[in-house]
Every structure is written in C-alpha cells, then in structure tokens.
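Trainee: next come a sequence and a model predicted from it.
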Amino acid sequence: MSDKGSVAEVFRAFLALGLTSFGGPVAHLGYFRETFVIRRRWLSDPDFADLVALCQFLPGPASSQVGFALGVMRAGSLAGGIAAFIAFTLPSALALLICGFGMGALTDDALSGLIHGLKLVAVSVVAQALWGMARTLAPDGPRAGIALAGLAATTIGAGVMGQTLSIAVGAAAGLVLCRGETPQPVGHIHVPISRTVGASALILALALLVALPLLAPLGGHVLAFFEAFYRSGALVFGGGHVVLPLLQAAVVEPGWVTAPDFLAGYGLAQAVPGPLFTFAAYLGAVAQLPPNGLAGALIATLAIFLPGLLLVYGALPFWDALRKRPLAQAAMRGAGAAVVGVLAAAFYDPVWTSAIGNGLDFLLAAAGFLLLTIWRAPPWSVVALLAAAGVALH
C-alpha cells in the first residue's frame, strides 16, 4: 500500500462497487484493478496479482476475499476488511432479500412463468460457467480425467458426501498428476497481521468446519441451518458457481427450500451486482422452516461468507512462503479440476432436468447461452429476457 486510509474511505469505495459491479467474479476483479490499482493507486499491479492468486488458491468467493483483504491492507485493521465486505455485499444481499419476499406477492400464473424463465437462466449461466471453467481448470488429459472422476463420484455418491469426496480425491490426484514447474512469484504482499493472529484465524475456520456438523443435531434447526451454509462456503473451489451444487445438496435435499424456488433464486442472483454468494440471502428468506425471512437471510449470508474470510485473513501472513510450494499448487490444480466435475453433475441434475421440458425450452436456454458467451450480453439483460419469455409462455 502506498499509504494508509480510513475505514470510512474503504466503505465508500466498496459501496460504489457493490452498487455497480455486474458480471460475476472475473468482472469484479477487473473493476477492482481499475479502481484500486489504476485510479486510486492503493497498491501496485504485482501486489494485486499476488493477492488475486492467493484468493484463487483458497476456497471461498475470490472477489469478496480480494475486497476484504484490500480493506484490511488499506485501513491497516480488521475493521477495514469488514467495512469493505459489508459495503460490497449489502446491495446485492438486500436486492435478493427483497426478491425473496416478493415471490409471495405474485399470482400463481405469473409466479410459475417467472420461475420457469429463471430456471432457463440457470441453464444458460451454469452452461457458460461450466464451459469456461473446463477450459481453464481442466485443459489437459490428467485434469480432464480428474474432472470426469469428480463427475462420477458426485453422481454415484449424491449429496454433500459425494461432493466432498470428489474435491478431496481431486486434490490427492493432483499431487501425483499435476506436478510441474510453478512460475516464479513476483511482488510481495505487506499485511498488518501477525502470524499468530493468522494461525488463529485458520484454526478457527477449520475448527468450525469440523465441530459444526457434530454440534448441529444438538443445537436445533438454527445451528443446522448455519452449518449447512458454512460448509457450502468452505468447500467452494474454482469459482462462485460451484456454490450451486453445494447449496442444492445443503438446502434442497433436506426440504428447507423447494427446487423451483432454489433455481429461481439462482437465476435472480445473475441480475444483481456484487458477489454471487448473496444468493444465500434469498435462500434464507424463502426457507420453509425457521429461521427464515430476515433472520434466515442474515444467518445464511454470514455463514456462507465466514469461512472464506477467515481463510484469507489467516493465510495473508503466510502467503509468500506458501505460494512457493509446488505440492500445494499441484493439490489445488487437482481440486480445481474436480470441481468441474461437481458442477457438471449439478448442471444435469437439478438444473437441466428441472428446466428443459421441450424443444422450446432448449431453444431459449441455448439463446441465453449464446448471448452470454458469444455476444457478451450483460447477465442482467439475459435474466430479463428469459424471465419475460417464461411469463409470456405461461
């Protein structure tokens, strides 16, 4: 950092981005670079590249983790990171919370048409994410094989266990199949966090991941709800869209959220700025059992973001040493390939099977996919188009 700023400065800068950052995690990182490297000059390009590499290495929402870390580094305190997180997340979380409440105000015909159109949006968006992730994370024979194995493991061992096993086996396979030369790191990240504090954050993140499933049956529905979203946020490797299968297993299979409401919310999440993880606010609001409504949205949003923020806060003091370890890089390549398979399994069921019922559905979903990938249409316009088509068809 060229100098230190205030928490208020961090909040204002990230609130502007939270209101205008459409396009998903990759686009968010572009906005961050333009704002904080080029225009505000908070840090250099090599330092920004290092920070992005760290957040892509860790599980969690990469763009939110980068923003949180920038807030910590700029303000020189945890308060700066929290300010950046709240400002960047709040606009989209509020928008999706309102959408969740608004679902109940629609007539049956309009609601069924809207939900169907948003399911088609989910097909287009997940297909685009799967295509891009496969090209990036599984570009060669060994990683394509790991992705296929991940698809098989997720399909055969449905649910959370199958997904977790896929990622774990992918990381182990990466240690054998994905070892190679790692580019020499450049730059250096200066952070106002001691190694003791960082280690404490990492231990807390892991302790919660292990302890919450054991405590959830004893703590009632609220703790089980928190655990489901925390686990989903802790296992997202390779991109925000991977949260789709994890959340589907966490909230749809137990019956907390219906499959139509789930996919409708995922479609709506494409139309708002800010991080995709705020999809959790919608799910918390529409949950069938308490906590739901505003309380459910707050619990779900906090739980899904918490592990990623703890991990990046804890890893910052150790990143310079960690990124030089070839085995760590190889394991992450394998885990990244495995999540392509996990997402592919979710693309088939529930996304494809619940949305594509006839040739016209397929035509509309294909049009949305082409609009996103070939013509580079903004996601909100595809959401509006397919949602309107769904209502018209009903």
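Mentor: Sure, I can see it. Everything numeric in this text was worked out from a predicted model, so none of it was measured. Residues are numbered from 1 along each chain as shown.
Trainee: use CA for all of it now, contacts and neighbours both
Mentor: Fine.
Trainee: quick one: the strands in the stretch 201-350 of the chain?
Mentor: Using DSSP state E, counting those that start in this stretch, no strands are assigned anywhere in the stretch 201-350 of the chain.
Trainee: tell me where it has helices.
Mentor: Counting by DSSP state H, counting those that start in this stretch, the stretch 201-350 of the chain has helices at residues 220-234, 243-247, 259-269, 279-286, 293-315, 319-322, 326-346.
Trainee: closest to Ala207 out of those helices?
Mentor: Among the helices of the stretch 201-350 of the chain, the nearest to Ala207 by Cα to Cα is helix 293-315 (10.5 Å).
Trainee: what is the burial count for the residue nearest to Val26 when sequence neighbours are not counted?
Mentor: In space, and not counting its chain neighbours, Val26 is closest to Ser63: 7.7 Å by Cα to Cα, 6 or more residues apart in numbering. Under the neighbour criterion other Cα atoms under 10 Å, Ser63 is assigned a count of 26.
Trainee: put this beside the first:
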Amino acid sequence: MNDARHPWRVFLIFLRLGLTSFGGPIAHLGYFRDEFVTRRRWLTEAGYADLVALCQFLPGPASSQVGMALGLSRAGYAGALAAWAGFTLPSAILLIVFALGLASHGDLFPAGAVHGLKVVAVAVVAQAVWGMGRKLCTDLPRVLLMVAAAGGVLLGPSAWAQVGVIAAAGVIGLLLLRPGAVAAVDILPVTISRRAGACWLALFFALLIGLPVAVHWLPGQPLAMVDAFYRSGALVFGGGHVVLPLLQAEVVPSGWVGNQAFLAGYGAAQAVPGPLFTFAAFLGASMTVAPSGWLGGAICLLAIFLPSFLLLAGALPFWQSLRKNRRAQAALAGMNAAVVGVLLAALYHPVWTSAILGWRDLALALAALAALTWWKLQPWVVVLACALVGWLGLAPG
C-alpha cells in the first residue's frame, strides 16, 4: 500500500480526483497536470502534452484516457484499471442512484426541476459548440465541413449517418487540409510492445464489427446494450458532449429510455464530478427493459469505456511515428471539424427542441450560457441553479 507504484495507491489517488474534478474534460486535464506533472512529477510537461495530444487524437473521453495511460505507466494494466475505477466510479454511482430515484420516486423530482435540467443542457452543449468551433474550425474549409456535417446529421438522424459524416470528413481532410509540422517530445514510459498493441487494436475492430453481427444472430437485450454503448464509445471524437446524439439515437427511438429521462440525466451528469461518459451508467440504470438498475448501469458503463482502453493500449506503441504523419493529422483535422457539426446538430435536436418551449426557457438558457462562458462559474453550480429556477416555476415544465 505504501508502494507508490502499487495499483491500490493509484486507485486512491484517482479516487480523490474522481470525487473533486468538476468542470468537464478540459478542467480534468488541468487537475491531472497539477497532480502528476507539478506535484508528483510522474512525467514532464512535454511528456504530458504529448499524452494529451494522443488522447485527443483517439476516439473516446480524452481525460479518462489520459488517466488510464498514467495508471498504465505507473502500475501496468492493473494500474490502468485502478486509475479508471477511481476516477469513474464516484460519478457513475451517483448517476445510477439518481436514475433509480427518478424511476421509483419520480414525484420527488418535480417536473419543473427536471425541465430546468433540460434547459441547462442547452447552455452546456452551446458552450461546447462555441469552444470547440473556435479551436477546431479555424479556416473556411473547416467551417464548411462543420456546416455540411450538421446538415447531414439533421437530414439523416441515425448513429450510422453520424459515423458516415465523420468518416467522409476524414477523407476530405486528407485531400484538402494541410496541418502544421509536429515537434518531437518525450515518450511516456509505457511497456507495451508493438505486437501487444496490434492485438489490442485487432480486438477493438473485432468487437466493433462483430457485435452488430452477433446481435443479429443472437438477439437479446444485454448483447444489444453492449453493442450500442460499445459502438457509441468507439466512434466519438471530441469527448463526452459529442456522445449525446449517438446515445440518443440508440436508446430513445428504441424505447429503452424515455426522451425526458434522457435529457434529465444528461443535465444531472453536469452536476457530478468525473467523466461525462458515466452518463452511460444512468442510461443503463434507467432502461425500461431488463437488465436495468445496477446491473444495467454496470453493463453500459463498461461497454462505453472498453473501446477507449483498447484504442489507447493499441495506439501507445505506435504514437511517436503516427503523430509525425501529416496525412493522419490532415484526416484528423477534417474529422474534428465534423465533430463540431455533429455537436451543432445535437444542440438543435434533441437538446433545443425538447427544452426550449417558450421565452422564459430561452432567457434561462441564455443566463446559464453567460454564467458558464463569461462569469466562469462551475458547471455544477449552474446546473443546480437552473434546477432550482425550474422547481420554483420560473421555467415552464
């Protein structure tokens, strides 16, 4: 336990971060830098920046993947699991409890408060669109890719349409975009061979392709849930907010989760620390068909995070050569622009269309956006304030 490289020690360090890291993925990366670069000196500033670049390059939740990589470098595969569990379980447990309470004692959550949570989701996604757009859509070609992606997603509202839009943007980026050169930096001390990395990548693609086939030939709710959440976690570039439209397309039209519960849970996810991907635990616990509750939450949580680990473990041995490949960087630039478009489409539907029902809702959403963007209030403060406003009847339910 006193060994700084023991998985249990890694778990306790990340558990503290999981209990206190409010503010979304960018804030999480700041907390990690303070803890592991400045305080503990697990790696250098340049090494940390390179690790963040890798995790932003890969699909999945960047902050969680950075945590897994840090645990992996400290205590091997057990350390990666310990880091993930410590950072993820606090918010996952809170969201499952919220889901169970919403299902069993819905009267304890007034309609106005739930509506306030849905309204604040508009502000949160709008802030993400604005921030990501400024960072990732820096010239006219990228802006046009963003607009085209948003239009394509709205015209074809399905998970595979969104995947197709992102893939097409990657091809266009490969042909048209010209990213800058990348300098060499320190390498994270992770002992994964290229052979092992290739095996992890092969498993990632085998599950991505094989799970839909398995669902077709072996229909069953647990396998269908694993397929839906694994695919959502595997195909999301840009972090937690972008997973919203993919998950909405999987669980709402199928009747697994009601749209009101979906948006209420998304709003509640802003009020807890840790990664936004733990929203999957809420959805699993909220399923209208078995398995649901704690088992459903655990299944969906593991399924949505599994591709993040497989991609990280597979990419780490090849990262230094990949990051110098300008063709790969150009394709990624196109995909990132499309991600902003997917998020812009999600801002309109289902987030805006389900939450903004009148001028008072619009005023509350604008106030929440100002609080997040200009007043720099913590998201959990804004979320709770909007829920309170809704509960007091200032936002129509």
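Mentor: Alright, I've got the coordinates. All figures in this text were calculated on a predicted structure; none of them were measured in a lab.
Trainee: highest average neighbour count across the helices of the stretch 201-350 of the first structure?
Mentor: Among those, the stretch with the highest mean neighbour count (mean count of other Cα atoms under 10 Å) is helix 279-286, at a mean of 30.
Trainee: what's the average distance for that helix when superposed on the second structure?
Mentor: With mean Cα distance after the TM-score superposition for the first structure, helix 279-286 of the first structure departs from the second structure by a mean of 0.5 Å once superposed.
Trainee: how about residues contacting that helix?
Mentor: Helix 279-286 of the first structure is contacted from outside by 93-94, 96-97, 99-101, 229, 257, 261-262, 265-266, 269, 291-301, 304, using Cα atoms under 8 Å, 6 or more residues apart in numbering.
Trainee: do the same with stretch 4-19 of the first structure
Mentor: 31, 67, 71, 73-76, 79-80, 83-92, 273-274.
Trainee: give me that answer again for 7 Å
Mentor: With contact meaning Cα atoms under 7 Å, 6 or more residues apart in numbering, stretch 4-19 of the first structure is reached by 71, 74-76, 79-80, 83-84, 87-89, 91, 273-274.
Trainee: before we move on, the earlier item: dump the helices of the stretch 201-350 of the first structure to a markdown table, plus distance to Thr182 of the first structure.
Mentor: Supplementary listing: these in a markdown table, determined by distance: least, Cα to Cα, whole Å:
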| stretch | distance to Thr182 of the first structure |
| --- | --- |
| helix 220-234 | 25 |
| helix 243-247 | 28 |
| helix 259-269 | 35 |
| helix 279-286 | 35 |
| helix 293-315 | 19 |
| helix 319-322 | 12 |
| helix 326-346 | 6 |
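Trainee: out of those helices, which gets nearest to Val391 of the first structure?
Mentor: Nearest to Val391 of the first structure among the helices of the stretch 201-350 of the first structure is helix 259-269 (12.8 Å), distances taken as Cα to Cα.
Trainee: for the closest one, packing partners?
Mentor: Here helix 259-269 of the first structure touches helix 108-137, helix 279-286, going by 3 or more Cα pairs under 7 Å, 6 or more residues apart in numbering; DSSP states H and E.
Trainee: once aligned to the second structure, how far is it on average?
Mentor: Superposing on the second structure places helix 259-269 of the first structure at an average distance of 0.4 Å from its equivalents, by mean Cα distance after the TM-score superposition for the first structure.
Trainee: for stretch 85-95 of the first structure, same thing?
Mentor: Between stretch 85-95 of the first structure and its aligned partner residues in the second structure, the average distance after superposition works out to 0.4 Å, using mean Cα distance after the TM-score superposition for the first structure.
Trainee: can I assume Val339 of the first structure is in contact with Ile167?
Mentor: Yes - checked against Cα atoms under 7 Å, the pair Val339 of the first structure and Ile167 is within contact range at 6.4 Å.
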